[in-house]
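A.B. asks: The following comprises the amino acid sequence and a computationally predicted model.
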Amino acid sequence: MKITAAQYAQAQDLLDFIDASPSPWHAVQTCANRLQAAGFCRLEEVDRWALESGGKYYVVRGGSSIIAFAVGSQPLADSGLRLIGAHTDSPGLRLKPKPAEDAAGMVRLGVEVYGGPILATFADRDLSLAGRVNVRSGSGHVSRLVRFDTPLLRLPNLAIHMNREVNESGLKFNKQTELPLLLGVSADGSKAEARFRAPIAAALGVAPDDLLTWELNAYDTQKGSLWGVDREFIANSQLDNLASCHAALSALLATPAPAATCLCAFFDHEEVGSESAAGAGGSFVQDVLARLAGQARLDAEDQRRMLARSFFISADMAHAWHPNFPAAYEPCHRVTVNAGPVIKSNANQRYSTDSNSAARFMAICAKAGVPCQQYAHRTDLGCGSTIGPIVAARLGIASVDVGAPMWAMHSIRESAGVLDHHYMIAALSGAFAE
């Protein structure tokens, strides 16, 4: 398999992007840093906007969702918008508001299961904490990001001598009693709460009592890697769906002067249904589009024309065919790694693709010189969904669901293909240039 130095560089940049983004709040900060470096101006929802033709902007909601856009040279009502959506969150374990407890001299942290992770993959990993903390300040409170690069936590397995059926019955955890993460040994009679607060307060340079609230998740400290005989595969956490965020952002940054206005929308809370102010089920993208239309002085008629000429690509990862589990896949829809982006279809509208939008994406790929594949889920298995149907329904625009093929979706360590990430960037760049 021939992979160029430039394609390896794209894959490594993806790994660096993910490694810098161990929580949705860090992912948005990583995006913002790259956008600012490329000349994008930050907007605030509480301010009045003054957009310029050819201007590049971004806006953040809730700290964990971000929309970036480049104003095109053509009138909005005549060209419509080119939108790509993805999500910043991944399944995993989130700390409870009061997580620390003493268990016979050991401090452990209570967690809630966020979304649908493969829980067994969290066992025996070098875990740490990342997210945001609200800290007391003179004006009330301020939100601060925090991450620990070194392992703080662990979910040790029970020895096989005490769980003799584990290899036959599978590794299972009771979510309430067996998932709490071990933090350390109770020291010098200190309470578990103090043991938990101390490292966070030290990292932020504040007093432990000044920590008010937090949204923290456990993450795997092992960095991403390339693997395979020819280093043709990627391994990392959160490929679902930071790989799509990185591909879309890379495509936007590679489109400096678009004809049509181009927009990337990366939402939080997809893994838990999207129904939040910062999620795709909220008003974030509609509010931004309304302000774009207002800045362009579009009346109600022209706003409808704008939406009718728009196209939305919902970019989320896809299920690659696994040679060890061939029975899990629909015949004739076995998509393979490093064979190109996947168009995802479902008759029950779990994906937003229809025959027209699929053909349009095929044409985009063909023009970009990118192969593409088609996927449908086995009929006797429940099919997951994406932000695609949600955004398409709220905006009333043509939409397609696509994604790069991957293995072990929702594992703490997922895998995908180097070439597929290159193909996805090229296809999304073609969509912005359409």
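C.D. replies: Sure thing, it's come through.
A.B. asks: alpha carbons only for contacts and neighbour counts from here, please
C.D. replies: Noted.
A.B. asks: show me the contacts for the nearest residue to residue 227 once chain neighbours are set aside.
C.D. replies: Nearest residue to residue 227 in three dimensions, chain neighbours excluded: residue 233, at 5.2 Å (C-alpha to C-alpha, 6 or more residues apart in numbering). Neighbouring residues of residue 233 by C-alpha atoms under 8 Å, 6 or more residues apart in numbering: 226-227, 415-418.
A.B. asks: Filter these down to just the ones in strands.
C.D. replies: Secondary structure from DSSP state E places 226-227, 415-417 of the contacts of residue 233 in strands.
A.B. asks: From the residues you listed, list the buried ones, please.
C.D. replies: 226, 415-417 (16 or more other C-alpha atoms under 10 Å).
A.B. asks: Break down the stretch 101-250 of the chain into its strands, ranges please.
C.D. replies: Assigned by DSSP state E, counting those that start in this stretch, the strands in the stretch 101-250 of the chain fall at 106-114, 127-137, 140-147, 181-185, 211-220, 225-227, 233-236.
A.B. asks: Which among those is found nearest to residue 313?
C.D. replies: Closest to residue 313 of those is strand 233-236 (C-alpha to C-alpha; 23.4 Å).
A.B. asks: which of the residues in the closest one are buried?
C.D. replies: 233-236.
A.B. asks: Out of those, give me the two with the largest separation.
C.D. replies: Within the buried residues of strand 233-236, two members stand farthest from each other by C-alpha to C-alpha: 233 and 236, at 10.3 Å.
A.B. asks: overlap in contacts of those two?
C.D. replies: Joint contacts of residue 233 and residue 236 (C-alpha under 8 Å, 6+ apart) are residue 415.
A.B. asks: rewinding a little: nearest to residue 381, of the strands of the stretch 101-250 of the chain?
C.D. replies: Among the strands of the stretch 101-250 of the chain, strand 106-114 comes nearest to residue 381, with 21.8 Å by C-alpha to C-alpha.
A.B. asks: Check it against this one:
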Amino acid sequence: MKNQAFNHSLLSFLRNSPTPFHAVESMKATLLDNGFTELKEKDHWVIEEGGNYFVTRNASSVIAFTAPELNFHTTGWRMVGGHTDSPCLKLKPNAHVVRSGYHQLGVEVYGGVLLHTWLDRDLSLAGRITVKLDSGDRVSRLIDFKDPIAVVPNLAIHLNRSVNEGFSVNPQEEMLPILGLAKSEFELQSVLMTQIEKQYPGLNVKEILDFELSLYDTQAPALVGLNKEFICSARLDNLLSCFVGLEALLAGLDSKQPALLICTDHEEVGSLSTSGANGPFLEDVLQRLSPNPEHFVQAINRSMLISADNAHGLHPNYSSKHDKLHAPMINSGAVIKVNNNQRYATNSETAGIYRDLAKQEGYEVQTFVVRSDMACGSTVGPIIAGGIGVPTIDIGLPTFGMHSIRELAGSEDAYGLAKVLTRFMDTPVLMSNEEK
């Protein structure tokens, strides 16, 4: 029953988080409901012993932490990291296109999108809009059309007879969503203004200054399979890890060990941004918590990061794509991700710690190593480890269809990972020889 309630909350989170902005907004609401205090980077911080806090950057990245005591240089932090962004189609600045009698949207591919999965889907639009008010103030607000307003139709097989022999999609010419017939009136600014007025009555918007908007699939997340073994949803990579990390943080609020959750934007495009893992966000926060330079280094040395990002499960239709000895199964536990070329930050000590914690909770652990003749992806793990020097492990939940518009994971794995991460966040000593 606990697993069912957990998955119900997970599906709700996924449904309400069509963009990184909405994901962070959802996480903020949960943190506030659980007694966390929001900090602003521009303000002076007063961190009190026993307090719980969070801070956001760019409204698309969030760091939440507990401070049961303030001697971080003697306790370190138990950190869990994920990312809020997912591959998608984003609107170009001059997005309105008219072609062959249809209104369309010009889009830019964000991240490593499986483009063909976006064809023939009911698409909506969401994101952030910056406006100027009648008062002269400039503010930003989130919008979400929710209803399907666009579609990228496939080309009929009759006009592309060889499509099943090999298929590629040109993102500039063939991925423009159709909004409607050009015989009807359409002006994007007017449509966006109407949506703002609908969501924020009384805001008194004078003009739209700019926007960051993404298309998304309106099909709701679901439990699928004869026995509901699977979770099928958009953006499992990596909102699944963000949700699990948040649940673990909340479950350990009575712990005496300081814990921290970091969920950053722009991982899918390299993380190099003000709000990405390859930017200064985490280090800025940690240095404010431990401003003495020597204490900061001591705190990092006594810390550990679990970088949680989805792993490639063994697909029964493509089993040759895996190293047979490192082929994770869905609903058989979280996966330790190993790459000796440092695409993952796992080492023997951090892996040993995770294996022991999982065993204490009664959960199995799997291992993923990419085939030696294939390129390996990466995560925020090596970026954060290389940036601040924190011992790190890369883990993930087995997934099918990574970077598809709709991905598949196990309905048992997420709850199990949350239990292990909760234990991790409550563990004061990770290595008995840490003073070696």
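C.D. replies: Sure thing, it's come through. This one's a predicted model, so the numbers in the text were calculated from it and none came from an experiment.
A.B. asks: mind checking which of the strands of the stretch 101-250 of structure 1 is nearest residue 252 of structure 1?
C.D. replies: strand 233-236 (22.5 Å).
A.B. asks: Give me the mean deviation of that closest one from structure 2.
C.D. replies: Compared with structure 2 after the fit, strand 233-236 of structure 1 shows a mean deviation of 0.5 Å (mean C-alpha distance after the TM-score superposition for structure 1).
A.B. asks: Structure 2: matching residues for that strand?
C.D. replies: Aligned using TM-score structural alignment, strand 233-236 of structure 1 spans residues 230-233 in structure 2.
A.B. asks: related to what we said a few turns ago, would you list the ones in strands among the contacts of residue 233 of structure 1 in a markdown table and tack on distance to residue 250 of structure 1?
C.D. replies: Converted to a markdown table, these look like this (distance: C-alpha to C-alpha, whole Å):
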| residue | distance to residue 250 of structure 1 |
| --- | --- |
| 226 | 20 |
| 227 | 23 |
| 415 | 20 |
| 416 | 18 |
| 417 | 17 |
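A.B. asks: what's near enough to touch the residue nearest to the spatial centre of structure 2?
C.D. replies: Closest residue to the average C-alpha location of structure 2: residue 84 at 2.8 Å, with C-alpha atoms, centre = their mean. Residue 84 of structure 2 makes contacts with 19-20, 23-24, 60-61, 238-239, 242, 263-266, as judged by C-alpha under 8 Å, 6+ apart.
A.B. asks: do that again at 6 Å, thanks
C.D. replies: 20, 239, 263-265 (C-alpha atoms under 6 Å, 6 or more residues apart in numbering).
A.B. asks: likewise residue 408 of structure 2?
C.D. replies: 231-232, 399-400.
A.B. asks: go with 10 Å
C.D. replies: Contacts for residue 408 of structure 2 (C-alpha atoms under 10 Å, 6 or more residues apart in numbering) come out as 222-224, 230-237, 313, 330, 398-402.
A.B. asks: likewise residue 284 of structure 1?
C.D. replies: For residue 284 of structure 1, counting by C-alpha under 10 Å, 6+ apart, the contacting residues are 45, 59-61, 65-67, 265, 267, 276-278.
A.B. asks: So which of the residues you listed are in strands?
C.D. replies: 59-61, 65-67, 265, 267.
A.B. asks: quick one on the thing from earlier: and the residue nearest to the centre of structure 2, how far from residue 24 of structure 2?
C.D. replies: For residue 84 of structure 2, the distance to residue 24 of structure 2 equals 8 Å [C-alpha to C-alpha, to the nearest Å].
A.B. asks: same question, residue 290 of structure 2
C.D. replies: Relative to residue 24 of structure 2, residue 290 of structure 2 is positioned 25 Å away (C-alpha to C-alpha).
A.B. asks: The two: which has the busier surroundings?
C.D. replies: Comparing residue 290 of structure 2 with residue 24 by other C-alpha atoms under 10 Å, the one with more neighbours is residue 24, at 25 against 19.
A.B. asks: Aligned to that one, what sits in structure 1?
C.D. replies: Checking TM-score structural alignment: residue 24 of structure 2 goes with residue 28.
A.B. asks: need the contact list for its match.
C.D. replies: 21, 34, 60-61, 63-67, 88, 245, 266-268.
A.B. asks: who wins for neighbours among these?
C.D. replies: Going by other C-alpha under 10 Å, residue 266 tops the contacts of residue 28 of structure 1 with 34 neighbours.
A.B. asks: Tabulate the strands of the stretch 101-250 of structure 1 (TSV), appending distance to residue 331 of structure 1.
C.D. replies: Listed next are the strands of the stretch 101-250 of structure 1 as TSV, based on distance: least, C-alpha to C-alpha, whole Å:
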stretch	distance to residue 331 of structure 1
strand 106-114	32
strand 127-137	38
strand 140-147	44
strand 181-185	41
strand 211-220	35
strand 225-227	28
strand 233-236	24
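A.B. asks: which one of those strands lies closest to residue 53 of structure 1?
C.D. replies: Counting by C-alpha to C-alpha, residue 53 of structure 1 lies closest to strand 140-147 out of these; the figure is 33.5 Å.
A.B. asks: how big's the offset between that closest one and structure 2?
C.D. replies: Here strand 140-147 of structure 1, set against structure 2 after superposition, deviates by a mean of 1.0 Å using mean C-alpha distance after the TM-score superposition for structure 1.
A.B. asks: For the stretch 251-400 of structure 1, just list every one of the helices.
C.D. replies: 284-295, 300-308, 355-368, 388-395 (DSSP state H, counting those that start in this stretch).
A.B. asks: Return the most buried member of these.
C.D. replies: Using mean count of other C-alpha atoms under 10 Å, the stretch among the helices of the stretch 251-400 of structure 1 with the greatest mean number of neighbours is helix 388-395 (a mean of 19).
A.B. asks: what's the angle between it and helix 284-295?
C.D. replies: 40 degrees (axes from the mean of the first three to the mean of the last three C-alpha atoms, to 10 degrees).
A.B. asks: What is the corresponding segment of structure 2 for stretch 316-333 of structure 1?
C.D. replies: Aligned by TM-score structural alignment, stretch 316-333 of structure 1 falls on residues 309-326 of structure 2.
A.B. asks: Just the buried residues of that stretch, please?
C.D. replies: Buried-residue list, stretch 309-326 of structure 2, by 16+ other C-alpha under 10 Å: 309-315, 322-323, 326.
A.B. asks: Switch these over to TSV; also include distance to residue 183 of structure 2.
C.D. replies: Listed next are the buried residues of stretch 309-326 of structure 2 as TSV, based on distance: C-alpha to C-alpha, whole Å:
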residue	distance to residue 183 of structure 2
309	46
310	45
311	47
312	46
313	47
314	49
315	46
322	51
323	55
326	56
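A.B. asks: Nothing else from me, thank you.
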